[in-house]
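Peer 1: model this:
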Amino acid sequence: MARDMQITFDCADPAALAAFWAEALGYQVQGPPGNFESWEQALDAMGVPPEHRNDASAVVDPEGSRPRLFFQRVPEPKQVKNRVHIDVRAAPGLEGDERMAALEKEAERLAAHGATRLGRHEPAPPLGAGHLVMVDPEGNEFCLD
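Peer 2: Below is the predicted model of the structure:
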């Protein structure tokens, strides 16, 4: 039986991290439930106090085909390297110098939104096409592939 799934991030600032990943993946912040025009209206109606209004956020694929990303506030900071990470497919169909140039361009774009570049892995045919290692604004590793 096939199951739906989402990817969950523990973080300090769910709204900011959701905005980053929406930009990185071409997603959008998930809209409020029901007939509410804004999240503020929905949270007011639910009785959520101001200090808990950034406890969670989510982003969704506007086309509805890719998994939802959910961001939840946790008290502890990130401590070790991720064992699972997201590969952002930023250069599909490109090879060699053209591929690496496209990855570098995307790295610059995401750096303007708070990402940090950690390293570059040059193409090593036949299996290694080359990629860049990055971290999001809260230090979660991801690759531009």
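
Peer 1: use CA for all of it now, contacts and neighbours both
Peer 2: Will do.

Peer 1: elements contacting the longest helix anywhere in the chain?
Peer 2: Taking DSSP state H as the criterion, the chain has its longest helix at helix 96-111. Contact partners of helix 96-111 among helices and strands, from 3 or more C-alpha pairs under 8 Å, 6 or more residues apart in numbering; DSSP states H and E: strand 131-135, strand 141-144.

Peer 1: out of those strands, which comes closest to Ala19?
Peer 2: Ala19 lies closest to strand 131-135 among those, at 14.7 Å (C-alpha to C-alpha).

Peer 1: could you also give me the structure for this next sequence, so I can compare it with the first?
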Amino acid sequence: MSLEIAREVQFTFDCADPARLSAFWAEALGYQMQPPPPPFESWEQALDAWNVPPERRNDASASVDPKGAGPRLFFQRVPEGKVAKNRVHLDVRAAPGLTGAERMAALESEAGRLVALGATRLHREDPAPPLAAGHIVMADPEGNEFCLD
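Peer 2: The predicted structure follows:
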């Protein structure tokens, strides 16, 4: 039996600072911070109306694809820090269709942009044809690994 509909997915990040991480990923991916629900014009208005105390206002945040094509990224505050390598990671497709030196130059450029936003460059894997096209391993501001591919 096959499922005839594709399911929507959301990627959820456990983190210490949801607003900061959500803003980082919005910039990294060309996403935007999720707007507040109607009739609110800002999240502050919504949180005020819902009587959310100041110390709980950064418990969660989300980034969304402005075109509605990509998955929603949800960030939730958790008390514990990251302690091990991710079992699942994102590959940010920064050089689709490019090969060789042109590909690696595009990845290096994007790595520089993301470092300026708070990412950390971990290491570069140079192309090893025919199986590997080369990529750069990065970490977001809270240490979650991802690849520039």
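
Peer 1: rewinding a little: onto which residues of structure 2 does the longest helix of structure 1 map?
Peer 2: Mapping helix 96-111 of structure 1 onto structure 2 (TM-score structural alignment) gives residues 100-115.

Peer 1: counterpart of Gly47 of structure 1 in structure 2?
Peer 2: Alignment note: Gly47 of structure 1 maps to Asn51 in structure 2; criterion TM-score structural alignment.

Peer 1: any chance you could map the helices in structure 2?
Peer 2: Going by DSSP H, structure 2 shows helices at 18-29, 43-49, 100-117.

Peer 1: quick check: which of the ones you listed is buried the most?
Peer 2: Across the helices of structure 2, averaging neighbours per residue (mean count of other C-alpha atoms under 10 Å) puts helix 18-29 on top, at a mean of 20.

Peer 1: what range does it cover in structure 1?
Peer 2: Helix 18-29 of structure 2 maps onto residues 14-25 of structure 1, going by TM-score structural alignment.

Peer 1: tell me roughly how far the match of helix 96-111 of structure 1 lies from structure 1 on average.
Peer 2: Here stretch 100-115 of structure 2, set against structure 1 after superposition, deviates by a mean of 0.4 Å using mean C-alpha distance after the TM-score superposition for structure 1.

Peer 1: what residue is smack in the middle of structure 2?
Peer 2: Trp25 (3.7 Å; C-alpha atoms, centre = their mean).
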